[in-house]
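> next comes the sequence, and after it the predicted model I'd like to discuss.
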Amino acid sequence: MTLGESELILNPDGSIYHLNLLPDDISDTIITVGDPERVKSVSKYFDSIEIKKERREFYTHTGFCKNKKLTVISTGIGTDNIDIVFNELDALANIDFKTRRIKENKTRLNFIRIGTSGAIQADIPVDSFLLSSTAIGLEGLLHFYDSEHVRDLNLESELASQLRWEKFGIHPYAVSYDEKLANTIVSTDIRLGITVTNSGFYGPQGRTLRVPPKIKDFNTKLANFSFENRLITNLEMETAGIYGLAKLNGHRAVSLNAILANRITGEFSSNGFKTVDRLIKYTLDKLVS
């Protein structure tokens, strides 16, 4: 099947529409960060940078770190942006832009998210690291795709039964990490946990400024949920979309979280930039070792 111009949208120079990238601009190992400024916080540790491109909130650097080719790209915040970034990165790897046809031989990409997050268990310290073994999406992205075969339907059923949030229009989906990729990164310095991906930062994460949230016990209900002796550990805004789209396209993905807040104890990191920098250096060391 040939993909139409309104489906696979290319710029006049042949680059993919939103990311402004050509197929040769990316590595098969891709670090994603939310903040465009964090791209250079990662690439400053590269030995060389071969590609620097940007459009809107999507900044990309590709280079070499100890002879390993790496790409770091900013996604912006939220799974709406994840939908753009991950579909277009897959297109760069697995669609022939000249013929507009899907390649017969697929390239599997490795995605590593380096992000920030807030814990909802009191025993998770601020400034610690957490790897999401499972992500639960409350924002609905994967319901727009034929995705049941990559989801943890048992976890979804248990969570829906306990929360009873259908009346609020919330239908959780759950997707697990790639264990093989995770095994190259985990250590005693990183805790595993179940991460909830939210559609926003304030009301959708139970925060109250001037407008009260509709679900009053949002974080308490999530924190009290247990599945196979595992608890929900933290909240953020991208991981479930990353895991879902990566698996649907045959890629590997893990999400690393720098815990900057604990919503139960009320703590917020006073060394957030240093904590994120430690996580960046830790991740790069694992990827090139």
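Done, it's in. Numbers count the residues shown, from 1 in each chain.
> going forward, measure contacts and count neighbours with C-alpha atoms only.
Fine.
> Asp189 is in contact with Leu131, isn't it?
No: using C-alpha atoms under 8 Å, Asp189 is not in contact with Leu131, being 10.2 Å away.
> give me the more crowded residue out of these two.
Leu131 (22 against 9; other C-alpha atoms under 10 Å).
> please give the element, helix or strand, for that one.
Assigned by DSSP states H and E, Leu131 falls within strand 129-137.
> give me the buried positions along stretch 96-115.
97, 100, 102, 107-115 (16 or more other C-alpha atoms under 10 Å).
> ok, residues contacting it?
With contacts defined as C-alpha atoms under 8 Å, 6 or more residues apart in numbering, stretch 96-115 is touched by 1-4, 8, 14, 28-34, 90, 93-95, 181, 239, 246, 250-258, 276, 279-280.
> next one: the residue lying closest to Val186 once chain neighbours are set aside from Arg101, what distance?
Leaving aside its chain neighbours, Val186 sits nearest to Leu131 (7.7 Å; criterion: C-alpha to C-alpha, 6 or more residues apart in numbering). Distance from Leu131 to Arg101, counting by C-alpha to C-alpha, to the nearest Å: 36 Å.
> which residues in the stretch 1-150 of the chain form helices?
Here the stretch 1-150 of the chain has its helices, by DSSP state H, counting those that start in this stretch, at 36-43, 79-94.
> this is the other structure I want to compare:
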Amino acid sequence: MNTKPGLFPASPCSAADLPIDADGRIYHLQITPEQLAPDILLVGDPGRAEFIARTFLHDLEVEREHRGLVTATGTSRATGGRATIISPLRTTVATSGMGTPSLEIVLNELVALCEIDFATRTPKPLFPRLHIIRVGTSGGLQASTRLGTSIITAYALGMDNTGLFYETPCPDQTCARLEQELAHVIEKAARPDSRFRGKIHPYVSRAEPAVVRALTQAAQELGVAARTGLTVSNSGFFVPQGRDISRLRPSTPELDRIFSEFDPGLDGMRVENMEMEASFLLHFLGGLGHWGGAICPVIANRRHNTFDHDYLTAIEGATKTALLALAALSTRRDSALRD
């Protein structure tokens, strides 16, 4: 059990700030605290959440759909590649929706379910550390990254602004350095006549290193093609990711190319992929002391302009990797509790 850094509200959360229905369920996810497991898979697509729940989880305790958000809790039975059988793990799979604004709602509710006593609306003195891994899809930025490769995020470059509303210190000097360097790179790449030139300032967040190691080990055990790198989280799918298909000019053209060419100076790691959620996931959880990570198969290669129409196979591999990593991380958490 943990007590975590950060300031809790001085008084109980109001009914307006934390809506709870007559059955004790939080407003958007429509589950109770008892129905949440501390080991969580987060996916953007509600259909994918249903698929994972019914394919990889057994003995489902709850499966709820509300406002397009599917949340299910059951038991996963992760198996490693060397006939390693991990103890069954109580696991929740939840829908984040598309983009960081939707994710912000879901993450706050997941954390509230863990940290707040719903009977009194006050913070619990002790609560388990959450382990949350995003399993998503992404566009690959490096020509050498083959379709279907799972990208394990080490750092996320936040091109959204959701994280800017939550004050947390930089996790390390790398985050601080990259924020400065990327602000300069993006300002230089903006159109000289753009009204928004100099106003786009990325924030950088870090995946929990233990989660990165667990995902890397699990991918190796399962024989899943994976690569560790940096992930760009964008505020949209089209122009924010360099897809210029509308009649409005982009303020900063070819963002996909700009990031693909950027050298982060991290022992050969490159900016590997673009998606829309990892930045805030890692920023928010890291600031609270919970552990977050992301593994996102490349289903499009932006340098080759190719698309993987059979990407479900890669999603299944990433899901198995994430479940095996959660099982290993849970064992470590249980061992720390006993010590």
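Structure's in. What do you need? Note that this is a predicted model, so its numbers are computed, not measured.
> re the thing from before, in a markdown table: the buried residues of stretch 96-115 of structure 1, plus distance to Gly63 of structure 1.
Listed next are the buried residues of stretch 96-115 of structure 1 as a markdown table, based on distance: C-alpha to C-alpha, whole Å:
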| residue | distance to Gly63 of structure 1 |
| --- | --- |
| Phe97 | 23 |
| Arg100 | 27 |
| Ile102 | 27 |
| Thr107 | 19 |
| Arg108 | 19 |
| Leu109 | 16 |
| Asn110 | 16 |
| Phe111 | 16 |
| Ile112 | 16 |
| Arg113 | 17 |
| Ile114 | 17 |
| Gly115 | 21 |
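> which of the residues you listed sit farthest apart?
Arg100 and Gly115 (33.6 Å; C-alpha to C-alpha).
> Leu141 of structure 2 versus the counterpart of Asp35 of structure 1 in structure 2, what's the distance?
Aligning on TM-score structural alignment places Asp35 of structure 1 opposite Asp45 in structure 2. Per C-alpha to C-alpha, Asp45 of structure 2 is found 22 Å from Leu141 of structure 2.
> who has more neighbours, the two?
Leu141 (26 against 19).
> enumerate every residue touching the counterpart of that one in structure 1.
When structure 1 is aligned by TM-score structural alignment, Leu141 of structure 2 is paired with Ile120. Residues in contact with Ile120 of structure 1 (C-alpha under 8 Å, 6+ apart) are 219, 223, 232-235, 262-264.
> may I see the buried residues of the lengthiest helix in structure 2?
Longest helix in structure 2, counting residues (DSSP state H): helix 312-338. Judged by neighbour count using 16+ other C-alpha under 10 Å, the buried positions of helix 312-338 of structure 2 are 314-330, 333.
> what helices and strands are in contact with it?
strand 39-43, strand 131-135, helix 209-222, strand 291-301 (3 or more C-alpha pairs under 8 Å, 6 or more residues apart in numbering; DSSP states H and E).
> let's see 6 Å
helix 209-222 (3 or more C-alpha pairs under 6 Å, 6 or more residues apart in numbering; DSSP states H and E).
> which bit of structure 1 covers whichever helix or strand comes after the helix it packs on?
Using DSSP H and E, the helix or strand that follows helix 209-222 of structure 2 in sequence is strand 226-233. Strand 226-233 of structure 2 corresponds to residues 190-197 in structure 1, going by TM-score structural alignment.
> that stretch against structure 2, how far on average?
Superposing on structure 2 and averaging over aligned pairs (mean C-alpha distance after the TM-score superposition for structure 1), stretch 190-197 of structure 1 comes out at 0.7 Å.
> related to what we said a few turns ago, can you tell me which of the contacts of stretch 96-115 of structure 1 are buried?
Here, 16+ other C-alpha under 10 Å leaves 8, 28-34, 90, 93-95, 181, 239, 246, 251-258, 276, 279-280 buried among the contacts of stretch 96-115 of structure 1.
> perfect, that will be all.
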